[in-house]
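Asks: Okay, here's the prediction I keep looking at, along with the sequence it came from:
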Amino acid sequence: MKRSKFTHPEHHGVERIGWLRAGVLGANDGIVSTASLIVGVAAANAGPAEILVAGTAGLVAGAMSMAAGEYVSVSSQADAEAANLARERQELADDPVGEQAELAGIYVARGLTKELADQVAVQLMAKNALQAHARDELAISAITTAKPIQAAVTSAITFSTGAALPLLVAVLAPHSLTIPATAIASLISLAALGGMSARIGGADIVKATVRVTFWGAVAMAVTAAIGAVFGVAA
């Protein structure tokens, strides 16, 4: 018997949005900021020791900053979600009939008939009223809910991983080739990161690759120019 094309399990990228966003942001920022810092310091005629110190400091400071920033911002989102859920829980206790009508109205707006919308609202609220309102009224679900610690740890690890690459290249490359070696390795890494993240998320690979590589090149070019100016002034 031929299997229907509608019976196979489907795999979408939406369930990965939370950690993918933090991971891609961390790795991308790690590569761009550290590579730009190294290129800028090298363009200012700094020696290998100064470049190593600057790159290492950038890696550590950046990882801590990313972790703290992600934790604070995602915690704020989590606090807002908790407050909205508490308010919704109280509204369900105070006016369950009105909340049921509100949920049915949402389904009518999405295209269901009033009769079917009423039936769906009744059945979903009978199973889990708060979950139904959280998902369909507040757009809060297990997939999209904020996870501060996960975001912070992911950002710190991925930033450090991304920052380690240009730093390693700067350490291993001959001093005279620090700038081109760091820039080329970083751009290749950014292109790979853009393509990989797009593939995982199901987005356009070419568009994502070009976007992340272009802005990485701009960042390094700007800091190299600034470093060169300060190097000449010195």
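Replies: Thanks, I have the structure now.
Asks: Could you use CA atoms for every contact and neighbour count after this?
Replies: Noted.
Asks: And for residue 133, the neighbour number?
Replies: 25 (other CA atoms under 10 Å).
Asks: Let me know the distance separating residue 118 from residue 97.
Replies: Residue 118 sits at a distance of 11 Å from residue 97 (criterion: CA to CA, to the nearest Å).
Asks: adding another structure so you can compare the two:
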Amino acid sequence: MTEPTHDEAHGGALGARLNWLRAAVLGANDGIVSTAGIVVGVAGATQSRSALLTAGLAGLLAGSMSMAAGEYVSVSTQRDSEVAALAVEKRELRDQPEAELRELTGLLEERGLSREVAREAAQQLTARDALRAHARVELGINPDELTNPWHAAWASFTAFTVGALLPLLAIVLPPAGWRLPVTVVSVLAALVLTGWASARLGAARPGRAVLRNVVGGALAMGVTYAAGSLLGAAGA
């Protein structure tokens, strides 16, 4: 008889993977909606394949670079905060070890341990690796897995690009008469998928997330197509 596995022991790693997957799905969703809005808007003004390709590529590159830059800045700020917090903790451990031991004991007590057990656990954790213990218990930081801004930037860039390729290819590959319907159907189908995936990753019911995605994407395409049609009719 095999022993049951315990996935709960790896809950932190699982949570991190789910966060990355959720970010990837949302990045792809942004790429789909924003690029679809651009190419459908241009399609309302012209049927020129070169104009559609140029607009779509410009939207893809601008959006993916913007997402990557924004994610890099955001995660860099988070990493800087983590490094600064660890530096402060290291200094406090050096200058006032007894106070830090009492603080760690109190934190463990707040997690449900008795005073005696918390004190013993704090002493053992401090003897093994005081900084790591305080980082995990007090700060909620794993010193070995600080957030990486380059990983976040590349993940955002890739997710947005993958999402943006769908409406771009859907608008330029079919014959002129089929471009708009193929794009709209493809985009709405993709939004159903990303809405369902984001809801499942967040342990939520998919119906509402799918509806929000589809309505938002349809509205974006409708508004930009109307604007493009008006500009095209005006000769702009």
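Replies: Received the coordinates, thanks. Just so we're clear, the structure is a prediction, and the values are computed from it rather than from any experiment.
Asks: Can you pull the TM-score for these?
Replies: Remark: TM-score between the superposed chains equals 0.86 [TM-score structural alignment, normalised by the length of the first structure]; 231 aligned residues with a CA RMSD of 2.4 Å.
Asks: ranges for the strands of the first structure?
Replies: Under the criterion DSSP state E, the first structure contains no strands.
Asks: what packs against the longest helix seen in it?
Replies: Longest helix in the first structure, counting residues (DSSP state H): helix 48-94. For helix 48-94 of the first structure, the elements it packs on are helix 17-43, helix 114-136, helix 148-172, judged by 3 or more CA pairs under 8 Å, 6 or more residues apart in numbering; DSSP states H and E.
Asks: Now distance to residue 77 of the first structure too, for these, in TSV please.
Replies: Formatted as TSV, these follow (distance: least, CA to CA, whole Å):
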stretch	distance to residue 77 of the first structure
helix 17-43	12
helix 114-136	14
helix 148-172	9
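Asks: what's the closest of these to residue 66 of the first structure?
Replies: Residue 66 of the first structure sits nearest to helix 148-172 of all those, at 5.9 Å, using CA to CA.
Asks: tell me the average deviation of the closest one from the second structure after fitting.
Replies: After superposition onto the second structure, the mean distance of helix 148-172 of the first structure to its aligned counterpart is 0.9 Å, using mean CA distance after the TM-score superposition for the first structure.
Asks: That helix: which residues count as buried?
Replies: 148-167, 169-171 (16 or more other CA atoms under 10 Å).
Asks: what does stretch 94-108 of the first structure give?
Replies: 99, 100, 102, 103, 104, 105, 106, 107, 108.
Asks: if you look at those residues, which of them are in helices?
Replies: 99, 100, 102, 103, 104, 105, 106, 107, 108.
Asks: okay, now residue 126 of the first structure: neighbour count?
Replies: 11.
Asks: so how far is residue 120 of the first structure from it?
Replies: Residue 126 of the first structure sits 10 Å away from residue 120 of the first structure when distances are taken as CA to CA.
Asks: Ok, residue 191 of the first structure next?
Replies: 46 Å.
Asks: Now for the closest residue to residue 16 of the first structure other than its chain neighbours: which residues touch it?
Replies: Distances taken as CA to CA, 6 or more residues apart in numbering put residue 201 closest to residue 16 of the first structure, at 7.3 Å, once the chain neighbours are dropped. Counting by CA atoms under 8 Å, 6 or more residues apart in numbering, residue 201 of the first structure touches 12, 13, 14, 16, 17, 20.
Asks: what's around residue 75 of the second structure, how many residues?
Replies: Using other CA under 10 Å, residue 75 of the second structure has 20 other residues around it.
Asks: Check the contact between it and residue 149; I expect there is one.
Replies: Yes. Using CA atoms under 8 Å, residue 75 of the second structure is in contact with residue 149, at 4.9 Å.
Asks: Between residue 191 and residue 120 of the first structure, tell me which one has more neighbours.
Replies: Taking neighbours as other CA under 10 Å, residue 191 of the first structure and residue 120 compare with residue 191 leading, 22 against 17.
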